[in-house]
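Asker: I'll drop the sequence and a predicted model, then ask my questions.
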Amino acid sequence: MKIQSTRERLLASSMICGMAFLGLSATAASAAAAADANGDVAEIVVTGTRLPSPNLTSIAPVTTVGNAEIKAEGVTRIEDITNSLPQVFAGQGSSITNGSNGTATVNLRDLGSSRTLVLIDGLRLMAGDPQSARSSAADLNFIPSALVERIDVLTGGASATYGADAVAGVVNFIMLKNFEGVRLDAQYSGYQHDNNNSTGQAALTAAAKTAILPSLDAIPGNQFGGEGSEVSLVIGANAPDGKGNVTAYATYRQNNSILEGTRDFSACTLASTAAGFGCSGSGTAYPARVGSFLVDPTTFNTFRPRVATDVFNFGPANYFMRPDERYNLGAFAHYEIAPWADVYMNTMFMDDLSTAQIAAGGIFAATFSVNCANPFLTAQEKGLLIPTAATGGGTCATNPAGIFTGTISRRLLDAEQTGRLTQFRHQDYRIVIGMKGDLGKNWNYDGYMQYGTVVVNNRQSGNFDTTRINQSLNAVTGPNGTPICNPAGNPDAGCVPANIFSSALISPAAINFLSINSFNSGSSTERVVSLAFTGKLGDYGLKSAWASEGVGVALGAEYRREHLDNVADFLSTNGLVNGNGGAAPPVNGSFDVYELFGEARVPLISDMPFAKDVSLELGYRFSDYSSIGDTNTY
């Protein structure tokens, strides 16, 4: 058997895709792994169908990545392998920090991770995160790379075989289940960059001349970071009579972070301009933005008109790659009690802790109010700031009782806050119990029960409380002549007024008062019960006169129940975490689905002149959802 290189395999995959859309049959790379050393077929597992294939073919385009190729890549994350395939678009992963949910997902053909079904040995993997709009997508972190025998990627729609969430395709992880002995693996990796990117360096040089906050990061020179290490232990033993096996594993993975500020192509937030790419950023600027004005950083405490280039370079403080630490434990066991009863059980566990960091928080662009008598406003600023019409008009200089209400924002600096951190903690559990076997010469069955659950606890720090922002901006002169929070506004105990009307740093006491930690937690649970029969009907006379094989069928039924529960603290529930999007009300719900499915392979012509293989493949799935009713897929 010839082992293809990665490049040869990907090219072959592209060719198979083209042939499949023409309706021709292409050899499935996944089935090749089923041959033993003598060339005999010991077990046939073809992703995309429940029917065994006597000629190791499938009309679906299947790409296979083997265990040797995974090791050769030298990576500690499964996502790095799947993302290298041409049919995979980047989903959630370690390189996402702003908008991350702490998982790693796969997105086939850019149709969305929730439309890509992830399987382990042909069985569904539960949803990876209950707190995301992409909650139906599986978490690849759950899969230990040391136990992966191969990865089958099916890019054709497979909803009739696996269900509605396989519209984009299927990624099937075939696990090592018959290992005997002890294997200890360790690996170390990292990422190197020489910071000699011409576009990035040119943008940084230009920005240093004009930007309010030029980036001092990503100076030319070698940069190495994102070190990752993984240690895995696999122990396996066969039964004395050779009818069963137990394979257990334990893995530990640790990866360090990479800051965007260490790479010249990300040290400033690039945007397209008429002259090419230049540094840009967020409209939540430093110094403060008040309405159409910006605090002039060159004069310390005066307003000037805000222009489009008054932006905040948020890039350097963001993680280019998140740090994480992960533990995986599990075991795969099976034993043949009789030819008709081969029992099996799989147990898997993961504990994963990952941290996302994005640029420092502050007061994000929103509508807030400032009283004209605020002692932090200078005479020049009061002369330009116009109160709302409801408070008398004029300027704050002529109407000290007035109130300005409008867009106010002020980003914090690294000296004031190191950044906003979100810690993601995922604990995943999965157990499968099943039995399969032969029912005579032409029929076999496979039935199993599966339970999977994900428990998530997240902690976010570095944000401001929206209610307290309004309290801190509403300052008056206290009895001893120092600014205090306006007592008429009933501020929280310990309220400290914030001076955002100069380019000076906000006092630590004010930042402590404004800063909050927010928490959310949740869980998702999946239960599956399935029973399927496959049969060969050639012995019953259902066979074409021009074909060597008879009709093959697969019939089955499946029940699945999904439950989700998600809660957050008071601040998040009521949308009071400034700059963190809308409210996150609690969610608790479930659905179940009863399904019937069937497949048929009808060989019409085989090994004839001008026709090596002409066959008809059919698939149908009926689903009855408790939430939306009946659906039909074929």
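Answerer: Thanks, I have the structure now.
Asker: only C-alpha atoms from now on, for both contacts and neighbour counts.
Answerer: Will do.
Asker: what about the residue lying closest to G581 once chain neighbours are set aside, neighbour count?
Answerer: Spatial nearest neighbour of G581, excluding adjacent residues (CA to CA, 6 or more residues apart in numbering): G575 at 7.3 Å. By the criterion of other CA atoms under 10 Å, G575 has 17 neighbours.
Asker: same question for G575, what's its three-state structure.
Answerer: coil (DSSP: H, G, I helix; E, B strand; the rest coil).
Asker: P375 versus that one, what's the distance?
Answerer: 30 Å (CA to CA, to the nearest Å).
Asker: cool, F424 as well?
Answerer: 42 Å.
Asker: looking at those two, which one has more neighbours?
Answerer: F424 (22 against 18).
Asker: what comes up buried for stretch 603-621?
Answerer: Within stretch 603-621, the residues that qualify as buried are 603-606, 613-614, 619-621, counting by 16 or more other CA atoms under 10 Å.
Asker: just stretch 509-520 next, same as before
Answerer: Result for stretch 509-520 [16+ other CA under 10 Å]: buried residues 510-511, 513-520.
Asker: with stretch 160-167 instead?
Answerer: Neighbour count says stretch 160-167 has 160-167 buried, by 16+ other CA under 10 Å.
Asker: can you redo these as JSON lines with distance to V311?
Answerer: As requested, those are arranged in JSON lines below (distance: CA to CA, whole Å):
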{"residue": "A160", "distance to V311": "51"}
{"residue": "T161", "distance to V311": "51"}
{"residue": "Y162", "distance to V311": "49"}
{"residue": "G163", "distance to V311": "47"}
{"residue": "A164", "distance to V311": "44"}
{"residue": "D165", "distance to V311": "41"}
{"residue": "A166", "distance to V311": "43"}
{"residue": "V167", "distance to V311": "42"}
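Asker: spit out the contact partners of the residue nearest in space to the middle of the chain.
Answerer: Against the mean C-alpha coordinate of the chain, by CA atoms, centre = their mean, the closest residue is Q92 at 2.3 Å. Taking CA atoms under 8 Å, 6 or more residues apart in numbering, we find Q92 in contact with 100-106.
Asker: now G437
Answerer: 339-342, 444-446.
Asker: what's the closest non-adjacent residue to it?
Answerer: Among residues not flanking G437 along the chain, W340 sits closest, at 4.0 Å (CA to CA, 6+ apart).
Asker: where's the closest residue to E558 other than its chain neighbours relative to T161, distance?
Answerer: Ranked by CA to CA, 6+ apart and with sequence neighbours excluded, the top spatial neighbour of E558 is S530, at 4.3 Å. Here S530 is placed at a distance of 13 Å from T161 (CA to CA).
Asker: where do the contact lists of those two overlap?
Answerer: With CA under 8 Å, 6+ apart, S530 and T161 have no common neighbours.
Asker: also this one, for the comparison:
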Amino acid sequence: MHFKYSGAFLALATILAIPLAGHAQESNQATELERIQVTGSRIRQSELEGQNPVQVLDRDYIDRSGMSSIGDLLQSITASGSALNTRFNSSGNFGFPPDGGGVGAGASTVDLRHLGTQRVLVLVDGLRWVNESSASGVGGVVDLNTIPMAIVDRIEVLEDGASSIYGSDAIAGVVNIITKRAQDGASLSSRYGQFTRGDGEQSQIELSFGGESGRHSYFIAASFFDQKAVASNRRDQSSLPYPGTGNALGSAAIPAGLIDFIDPNSGQRQLLFPIGLNPGYDGSLSGCERSDQFSCFSNDDRFNYANYNLLQTPNKRSSLFAQQHYQLTDSTSWYMRGLYNQRKSTNQAAAEPFFIGTAVPTNFWADTLTIAADNPYNPFGFDLVAGGDDPNLLMLAYRPLEGGARRFEQTVDTFYLATGLSGDFSRGDRWFNWDINAAYSTNRASQLNFGSYNARRMATGLGPLANCEAEAGCVPLNVFGPGALTPEMLAYIQPVVRDNSENTLNLFSANLTGDLLSLPAGELAFATGWEYRKYRGNYRPDSLTVAGEYNGVVSSPTSGSYDVQEVYAELSIPLLRDLSLAEQLDLSLASRFSDYSTFGSEITSKAGVRWQLSSELLLRGSWAEGFRAPNIGELFGSASGFDAVLDDPCSEPSDASIQANCSALGVPASYVQPNPQIGVITGGNRELQPESSTSHNLGFVYSPEFASQTSWSERMDISMSWYRHQLKGAIQALDAQTQLNLCVQSLSNDFCGGIQRNALGAIDNFSNTLTNIGKIDTSGVDFDVSWLQPATDIGQLSVNWRTTMMNYHRVFDANNERQPRTVGVEVNNSGIPRFSSNLNLAFGNDSIQASWTLRYLSELTESCGRAASFAVCRNNPEEGQNRLGSVVYHDLQLSWQTEALLNGLQLTVGLNNLFGKEPPICLSCTLNGYDPSNYEMPGSRFWYLQTRLQF
């Protein structure tokens, strides 16, 4: 079932054409069932509240949020954890993750319960959506930017494990995006907004139309979204790599070129940089009292790379969606839906540095090259040799600003086509519902990388002149002095790197639900079904990268596939009915058998209780087994290298025991880490086994009679849910910094086995591949209050308050060593707040609606790391720690609508982050001085104007 894009467009065009024929059909519309299917159960039910805690984000909620993407919307709910969004300027900065999924540049994802994006299942209309491909790997999560907001009717978020209902990936929960099935007439909406700083413009236009006629209904929508970039140097907080520390913690790769070498004539070690082009070198000088054209290096000379990053990445999305439903008979209907979505996005990083020499191992060519004495730009008059038995070139760190910033431009095309039949039938006095479905979806990404370099050509251009003259197009290179590379030199060593990747999903399913038999307390309902899925993915890096000549990350192609067949059964068993303290008591049971071509079979089960004590009080609880199968990137991801920012404990250790351990590792006592970037090799593991989990959920829903249909309250609902997820055999790599620290502390081969050092003490190999690491144990409480005031002549007030409290979050490796990620701590560009809370007040009538939303995050702490001696490190709550204070964001929206123009006009104006709350300074965050997964970016007061016209 593999469609080429030409066939895909033809299929989508067919869907678009169907509504025109549909108006000619006339028949009686099928009677709509009172029971509906709610995320978390395949059994149709009529109860408003089931056994599972489901948060429903309806269209009013979506519109009130003022957000223009599903990803931003989901990341704002209190159960959300750290996930990618367009505030992450990932390409060129974060490198390749171990899961083989690539950097996810330009994507937006969702995390629930801080268990990771790969442990959330994303459905669209109850069917799985294709995983993203980032053009740098084979992703294992859904990019929410492939689903336009214009087609969304509501979003149901199941905050409980559901592997027995939906299969793999549903450990932390399920996000089910329900699309619009029909619309009366046409609608045109537009939106424009920008930050009050005058940047970050967003423009959006959506056109949709639909209708219903007899047996036929349809909906068609086209949308375009354009988000502009915001450069990091536009905000003071993010214009420094570590805010408040100046260049002291910047990069050693500087525009002038920092060189650490041993003069073979004098035997003296020098750490110098040229103060101009074509510098003269006096070998008789030593130390920093110099009269030649070189200067000694200090922290003040480090390069501030953050000025060249992006705070908000540009993102353009165009989409076309259509779906139709046709009633074939009184009991059978046919649907077909299709989508095409294209995203164009860009990430940017500072000019790519050259790290050459034995002290800063990066790749073969840079580690072993020679800057020859006969190179016309070599100011020293002798060979500078890296690698070998007797190197004298320890480090050359050159930042060629003349080559421009690194820009990574992605084009991502997503195509989705689904069709199926559904219907009902009776046996005696019992009715049954059935459906069969087939879906094909693909996500194809290509990326152009501008501003990177060919390391082999660098070695040739810097090496002996005869070698350069023997290669066509070669010109000798100059890396001594700012702006040393001429356009001719850049043309020789600066390629355009082209990478591609693709993910494809084929899906077939069949489901049956209904009532089996009558019990004293009611009908015993069931659901059962079968599903088949075929996953295929590949990543094709540029041939330069495959050959190992790319100066940046090193990566090899990835290709893999697997399929799975599953059957499931679910029962809803009524136990008691219409008794004292048991108005209704139901037991639910579910089990799913999954057979994977990669590792074998798995059975997961779930049990839940729904106890309606009275019309006011509902108690519910569940226990669920879960699992997550390793995806293509995790299984087949090729070995890839990236530069991680790490602090080597063996660099000038102050502790005597650490110094002794470093000596045992072969590190000289005088070793000083020249650059915080250390090459790390990651990759997949075909021996991985599925993760397994156990989830518990216990809570209540209280709807007091005293607050129902009274003069002051139309309805009040109070709910609470306690949850716990225990995950075993978690698929991930050890935190690289933690692994390095534990290696030095313990000298255990469990941690040191993948870390190798050269004769100078520098780490020249760091293996950080995936494994079934250990366990994750997390627990928390959700608390919700909603209140609706009776309608008055002037309007109606509603209040919705939702709070999540994290009790604990513990991560352990295979040796039962505690990992650093936990509640209240910021680590690896993400943090887990103890409390997160959203409060919304809305007031409106038929003409005017007003909304005020407050979003709260409690404080975090982080290690100050290398910034511990700087004033910006608060040393709070203890020495060497920095406190990230709590924040409250205020969002306002005012909307006016009238029926006087065509079929209706609505005007909306909003202001998010009303008081311009700045994010707390984060010293450990890799870029831009704050955590973009939790906080709005600096200077982020954002206004918008939206219009919607119906006709």
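Answerer: Looks like it arrived, so ask away. On a predicted model such as this, the values are computed, not experimentally measured, just so you know.
Asker: list the TM-score for the superposed pair.
Answerer: Here the superposed chains carry a TM-score of 0.78, computed using TM-score structural alignment, normalised by the length of structure 1; 527 aligned residues with a CA RMSD of 2.6 Å.
Asker: what subset of the contacts of G437 of structure 1 is buried?
Answerer: Buried among the contacts of G437 of structure 1 (16+ other CA under 10 Å): 341-342, 444-446.
Asker: toward the C-terminus, what is the element adjacent to the helix or strand harbouring F273 of structure 2?
Answerer: Secondary structure assigned from DSSP states H and E places F273 of structure 2 in strand 269-274. Next helix or strand after strand 269-274 of structure 2 toward the C-terminus (DSSP H and E): strand 294-296.
Asker: which residues does the top helix by length along structure 2 contact?
Answerer: Longest helix of structure 2, by residue count under DSSP state H: helix 5-22. The contact list for helix 5-22 of structure 2 (CA under 8 Å, 6+ apart) reads 213, 215-218, 220, 322-324, 336-339, 415, 417.
Asker: show me those residues that map onto strands.
Answerer: 213, 216-218, 220, 322-324, 336-339, 415, 417 (DSSP state E).
Asker: now these as JSON lines including neighbour count and distance to N52 of structure 2?
Answerer: Shown next, in JSON lines, are these (neighbours: other CA atoms under 10 Å; distance: CA to CA, whole Å):
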{"residue": "S213", "neighbour count": "17", "distance to N52 of structure 2": "36"}
{"residue": "H216", "neighbour count": "26", "distance to N52 of structure 2": "33"}
{"residue": "S217", "neighbour count": "23", "distance to N52 of structure 2": "31"}
{"residue": "Y218", "neighbour count": "28", "distance to N52 of structure 2": "31"}
{"residue": "I220", "neighbour count": "27", "distance to N52 of structure 2": "33"}
{"residue": "A322", "neighbour count": "29", "distance to N52 of structure 2": "31"}
{"residue": "Q323", "neighbour count": "27", "distance to N52 of structure 2": "29"}
{"residue": "Q324", "neighbour count": "25", "distance to N52 of structure 2": "30"}
{"residue": "M336", "neighbour count": "23", "distance to N52 of structure 2": "30"}
{"residue": "R337", "neighbour count": "24", "distance to N52 of structure 2": "29"}
{"residue": "G338", "neighbour count": "26", "distance to N52 of structure 2": "30"}
{"residue": "L339", "neighbour count": "26", "distance to N52 of structure 2": "30"}
{"residue": "F415", "neighbour count": "26", "distance to N52 of structure 2": "32"}
{"residue": "L417", "neighbour count": "23", "distance to N52 of structure 2": "30"}
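Asker: please enumerate the helices of structure 2.
Answerer: 5-22, 59-65, 70-75, 163-166, 364-368, 455-462, 465-469, 487-493, 543-546, 632-636, 656-664, 736-746, 749-752.
Asker: could I get the buried residue list for the last one?
Answerer: Put plainly, it is helix 749-752 of structure 2. For helix 749-752 of structure 2, burial by neighbour count (16+ other CA under 10 Å) applies to 751-752.
Asker: ok, now the first one?
Answerer: Neighbour counts over helix 5-22 of structure 2 (16+ other CA under 10 Å) mark 8-9, 11-12, 15-16, 18-19, 22 as buried.
Asker: that one aligns to what range in structure 1?
Answerer: Per TM-score structural alignment, helix 5-22 of structure 2 has no counterpart in structure 1.
Asker: with the last one instead?
Answerer: Helix 749-752 of structure 2 corresponds to no residues in structure 1, going by TM-score structural alignment.
Asker: that helix - contacts with which helices or strands?
Answerer: helix 736-746 (3 or more CA pairs under 8 Å, 6 or more residues apart in numbering; DSSP states H and E).
Asker: what about the closest residue in space to S779 of structure 2 that isn't next to it in sequence, how many neighbours?
Answerer: Leaving aside its sequence neighbours, S779 of structure 2 sits nearest to R724 (CA to CA, 6+ apart; 4.2 Å). Close neighbours of R724 of structure 2, defined as other CA under 10 Å, add up to 23.
Asker: from S588 of structure 2, how far off is R724 of structure 2?
Answerer: Distance from R724 of structure 2 to S588 of structure 2, by CA to CA: 19 Å.
Asker: ok, Y340 of structure 2 touching F415?
Answerer: Yes - under the criterion of CA atoms under 8 Å, Y340 of structure 2 makes contact with F415 at 4.7 Å.
Asker: show me which pair in the buried residues of stretch 603-621 of structure 1 is furthest apart.
Answerer: S606 and R621 (28.1 Å; CA to CA).
Asker: quick one: contacts for the residue lying closest to V295 of structure 1 once chain neighbours are set aside?
Answerer: Closest residue to V295 of structure 1 apart from its sequence neighbours, by CA to CA, 6+ apart: F303 at 4.6 Å. For F303 of structure 1, the contact set (CA under 8 Å, 6+ apart) comprises 293-296, 380-381, 384.
Asker: buried ones only from the residues you listed, please, as a ChimeraX command.
Answerer: Selection of the buried residues among the contacts of F303 of structure 1 in ChimeraX, burial being defined by 16+ other CA under 10 Å:
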select :293,294,295,296,381,384
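Asker: picking that back up, looking at structure 2, which of the contacts of G437 of structure 1 hold up?
Answerer: Shared with structure 2 under both residues aligned by TM-score structural alignment, their matches' CA atoms under 8 Å, the contacts from those are 340-342, 444-446.
Asker: nearest to L154 of structure 1 among those residues?
Answerer: D446 (22.0 Å).
Asker: could you dump the contacts of F303 of structure 1 into TSV and include distance to G228 of structure 1?
Answerer: Output for the contacts of F303 of structure 1, formatted as TSV (distance: CA to CA, whole Å):
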residue	distance to G228 of structure 1
F293	46
L294	43
V295	44
D296	44
Q380	54
E381	52
L384	54
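Asker: that's all I had, so thanks and see you.
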